[in-house]
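Participant: Return atomic coordinates for the entry below.
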Amino acid sequence: MLDDNPTLTNGSPPLLGVSRSLSGKRWRLREADESAVVTIARQQGVPDALARVIAARGITAEAAGAFLTPRLRDSFPDPSDFADMDKAAALVWDAIEAQRPMAVFADYDVDGATSAAQLIRYFRHFDRPADIYVPDRIEEGYGPSGAAFETLQQRGAELVITVDCGAAAHAALEHAAGIGLDVIVIDHHLMDAAMPPAAALVNPNRADDKSGCGHLAAAGVTFIFLAALNREGRRRGTITPDNEPDLLDWIDLAALGTICDVVPLTGVNRAITAQGLKAMGRWSHLGLRCLAEASGVEGEANTYHAGFLIGPRINAGGRVGKSDLGATLLTTEDEALARRIAGELDALNAERRSIEADVQEAALAQLEGQASERAILVAAGEGWHPGVIGVVAGRLKEKFDKPVIVIGLDRAASPPIGKGSGRSVPGVNLGGAIAAARDAGLLLSGGGHAMAGGLSIDPDRITELVAYLDDRLAPELAAAADEMALRADGVLTAGGITTELAQLLERAAPFGQGNAEPRFVLPRMRVSFAKRVGTDHVRFTLGDLDGRRVDGICFRCAETPIGEALLAAGPGLFHAFGRLKLDTWQGRERVQLHLEDLATAAE
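Facilitator: As a prediction, this is how the structure comes out:
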């Protein structure tokens, strides 16, 4: 739909006048400082198209070189800037030198598994094996508990390090203190000002932390903790040049956790990811190599491999299988065991997809009736598997462009309980709203960060919760409308889509949260060919008015307005919105358009 009065909330017009595309989105051109574009192109020796992509992401001319060649030395923070970091490092070295038994308590997702694996491997380097504990998602839920700490103490642990959890576990940490168990917390989740009684609590999102690194995943915080451990070991004289661990041996784990936790790939996160993917692509890590083989990954690693092929398989253990499979795979040196676990995780991932599809269908049926009326959408169902509700919430959030919470109910429990997981859209702080609902007494527990959160609730209070969140988030959603517009980095002709351009744009990788993959618009195109492929994908050819053509694919769109428009292959004109992707077939490299949106264009 073209707008006769095309003005957005920030005063800029929608791109090509598209105020409502076939997917219901507005299109905008990313703004870039023109003087920065010119300077970046000249100083870095890159064409204007890449310079504009860099500038449009807020990168200054002075920072462009570091952006194009991200190095840890340029962005690595001083570990001492983190509250309690040096204290935690000293406590760990005290335990190592006194030979006190240690254990690592890890969350059951990729961020938790990769954080735990870094610590386990670090301790192993000094011949100090540590116990590992990953709670069962269904039986124990998220985070540490008093019972889990008692189990670890009974297994001999005298010092426990929690990773990717613990910062809000007041009751559990109070219980640990009561039984004389020392606990160090390594976390990144939002927390309130009240500090739980941990021996040390390292979290860049604690109120008094001055590091400025609140965007780190737990795997990134853990990687920096390893640097603090190395420094403390050197200070004590325990670490020498002959025995100092090379932290780059584990940067692939830090990168995997960073990518899969969908934190912004900016600053040190970008450097960890860029360097970590290079290390990952050598496939020297046994567990990652076995997972790559199981998922069909070959050659160099990228964010797609990490986030959509390897990561989901590690997650599958915690979602629908054994919660400790991922951490075990990432720490084992036994090739036979690694291959067995990788195969098991691959099978569990297939099972997870089937369960997820059933829950998504049921949740979608509930939400379609309320989508137009509410600022937040909440679906709840009896027996919905808690291991997939977060993924389903993310999928439905993308469909409706609103925060979504999916709750699995267990009314047979005593007392009945609902466990929910939510995903948000840019500009709407869902984790903060869930925490506020918890503080208001509407939840049994809950919290998270801006883009995601989890909760436990009495099923009889869900209606009350929805009303509370709807009222709280409506102003945020209205203010965020402009942020949810699709943003293009430029307008291209069909003739301008070349393999050279696609290769060039890869210099801005790694792409992800905070560094979106470049998108472009092709104006006034006709569909000359379209065919449904796979379950619901559409392959197509678009042609411009001069007869130049571009091939492409649109994923999971066959039964949407976009897919219907493609498959109709009528004489009408469309503006096309998408990404340029390199494809190698029979040794020949070509570029395709991965279509994400269409808008009707005037004849």
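Participant: Could you use CA atoms for every contact and neighbour count after this?
Facilitator: Will do.
Participant: Nearest residue to the residue nearest in space to the middle of the chain in space, ignoring adjacent ones along the chain?
Facilitator: Taking CA atoms, centre = their mean, the centroid of the chain lies closest to V262, which sits 1.7 Å from it. Excluding the flanking residues, the one nearest V262 by CA to CA, 6 or more residues apart in numbering is Q513, at 5.9 Å.
Participant: By residue count, what's the longest helix in the chain?
Facilitator: helix 335-367 (DSSP state H).
Participant: Buried residues, the helix or strand just after it. List them.
Facilitator: Sequence-wise, the next helix or strand downstream of helix 335-367 (DSSP states H and E) is strand 377-382. With burial defined by 16 or more other CA atoms under 10 Å, the residues of strand 377-382 counted as buried are 377-381.
Participant: May I ask which two of the residues you listed are separated the most?
Facilitator: L377 and G381 (13.7 Å; CA to CA).
Participant: S35: which of the buried residues of strand 377-382 is nearest?
Facilitator: Closest to S35, out of all of these and judged by CA to CA, is L377, at 43.0 Å.
Participant: can you pull the contacts of the residue nearest to V262?
Facilitator: Residues near Q513 by CA atoms under 8 Å, 6 or more residues apart in numbering: 262-265.
Participant: Sequence B follows; please return its structure for comparison with A:
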Amino acid sequence: MADGSAAAGYLGVSRSLTGRAWRERPADADTVRRHQLALGLSEPLARALASRGVPADGGETYLNPTLKALFPDPSSFLDMDRAAQVLIDALLADRPMTVFADYDVDGASSAAQIVRWFRAMGKELPIYVPDRMTEGYGPSPAAFRKIRDSGVELVVTVDCGAAAYEALACAKEIGLEVVVIDHHLMRDQIPEVAALVNPNRPGCPSGQGVLAAAGVAFVLLAALNREARGRGLFEGRGEPDLRQWLDLAALGAICDVTQLVGFNRALTAQGLKVMSAWRNPGLKALLDVAKGSGPAGVFHAGFILGPRINAGGRIGRSDLGARLLSTDDPDEAIALAAELDALNASRKEVEKEILEEAVRIVERESNQAEAPLVLVAADGWHPGVIGIVASRLRERYRKPALVIGVDRAANVGKGSGRSQAGVNLGRAVQAAFEEGLLLAGGGHAMAAGLSVRPDMIPDLRDFLNTRLAAETQAAAAEDGLDIDALVTAGGADRSLYGAFQRLAPFGPGNPEPMFATANVRVERPMALRGGHVRVTLTDGSGGRLKAVAWRAEDTDLGRALLGGAGALHVAGRLKPDDWQGRESVELEIEDVADPRRVG
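Facilitator: So this is what the prediction gives:
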């Protein structure tokens, strides 16, 4: 390790090539020492643990999170006991039921858990997933009427429903009983339903607001087991072992980009262990078609499995993901996985075209790149990929981004937004709806969706820019790169990577370790297909470190790497490099600074 102290920013970097100051991730010195002594950790690893807010007496639980230690009482969720009672009553009465799911990974993994629990109890539940193009997000009066007309008496909504006031009012009117399992932000008004379980429901004392719907669904399974046990339903039959479905709960937590803290961290950590056995036929088939391998990690869930599962809801049939995760038929799983893999390839092409057009719009519109919010709209953009494009724009401009695809025939624009830490986009979109600027809208702090009349888009842009100006300004001031440790090119090896992996799983609330290398030189720079840049970094110690910067070719960062001019400070995340059995590492570059102009 090297000394990273500096007068102005870490390594003196107060403004990098992405416009950020570098900072040493802050940690309490006494807590660092106590972690070292109690857990036998190196100083950098103990510092990383302390900097993530782990108290001196919480290190062991953090490094080895267990469900036994962190599982919440299901009864602490408002309506959880009521939901379990209603569903067990329906099971005993053999009432016709349907699971109504959102079309993303969280919805699919939530639905699959409930379907699998009821299957273990001898009852097969159908899944209804609305079509993104023709039905839009979440429950609608039309969808509920269709379900009721088919003879269904009870619907369980997962990852949706908490804010579907019109649809839930319709359900009550037509005699369709509804149990809502959700995690999205909602208004103070509580819809009249059989039960509404949502840790983000006003007044819910569970303290589990960071959970994805898949996490809430897993707690529901525990409540169902408890209710069924209390009624003697397991006398003479085996009780469903919920641990076998932890992989689905982890998948939803990771792909919905939830805070990996507390119980949610334990759920994810244990779920990845279960996933690593690849016993779910759908997940195994998807891994095979993607040519993946090895024990499951956040990368598998977030970058191999998740995008393919989402592809069905984005540009294909919306129920493919839920069907894949809930099937026990290996042949069906293989067929569904192949279809999703092909759809994902098509999705990438559509996304690339829209992103290129969106960047051109931003660059040519006066002050767009400098505004608090990047908002772009165009006719014909596919609503299934605009959320991904919004994420790419947020990464590029480091501020909230909202992308709207306009359907002129229907006279409506469908928008999807992604936010920057410190800017609550969902709350702003909700305010725009209450202001009468939107047909529909909602979400959470980091993501939001909306529907708007095309002629209202300029007013919406003005409203959101005004609403978010102060938050965006404050977030920009705080937008620095936090460094965990300074390493040499030769010191960034598999041993260092393995040591810091003890902090995994990584995600919001537990950021992946960020390493900096100082005064390295770039060798063999190469622009790759897709705009990526690959280099080898060398320093005075004689070490060499392979590195890659994703989607960087047309940025200042990428141009600096390709130019190969002089020494650079480089920061990034270590990734395993097992090509041809070498068991090495490479650096995934996050940022670059020129030491000659770091101020």
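Participant: that older thread, what would the buried residues of strand 377-382 of the first structure look like in CSV with distance to P403 of the first structure?
Facilitator: Shown next, in CSV, are these (distance: CA to CA, whole Å):
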residue, distance to P403 of the first structure
L377, 6
V378, 9
A379, 11
A380, 15
G381, 18
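Participant: So which residues of the stretch 101-250 of the first structure form strands?
Facilitator: Here the stretch 101-250 of the first structure has its strands, by DSSP state E, counting those that start in this stretch, at 102-106, 131-133, 159-163, 182-186, 200-202.
Participant: so the fourth one corresponds to what in the second structure?
Facilitator: Under the alignment (TM-score structural alignment), strand 182-186 of the first structure falls on residues 177-181 in the second structure.
Participant: Neighbours of A565 of the second structure, how many?
Facilitator: Neighbourhood size, A565 of the second structure [other CA atoms under 10 Å]: 12.
Participant: and what of S372 of the first structure?
Facilitator: Neighbours of S372 of the first structure (other CA under 10 Å): 12.
Participant: for A66 of the first structure, same thing?
Facilitator: 16.
Participant: Where does the closest residue to it other than its chain neighbours sit: helix, strand or coil?
Facilitator: Among residues not flanking A66 of the first structure along the chain, D74 sits closest, at 7.3 Å (CA to CA, 6+ apart). Of the three states, D74 of the first structure takes helix under DSSP: H, G, I helix; E, B strand; the rest coil.
Participant: Give the burial count for the aligned partner of D74 of the first structure in the second structure, as a bare number.
Facilitator: Under the alignment (TM-score structural alignment), D74 of the first structure maps onto A69 of the second structure. Applying other CA under 10 Å, we find 11 residues neighbouring A69 of the second structure.
Participant: Repeat that for E435 of the second structure.
Facilitator: A count of neighbours around E435 of the second structure, defined by other CA under 10 Å, yields 11.
Participant: And for R556 of the first structure?
Facilitator: Residues lying near R556 of the first structure (other CA under 10 Å) number 14.
Participant: In contact with the aligned partner of it in the second structure, which residues?
Facilitator: Aligned counterpart of R556 of the first structure in the second structure: R551 (TM-score structural alignment). Neighbour list for R551 of the second structure: 530-533 [criterion: CA under 8 Å, 6+ apart].
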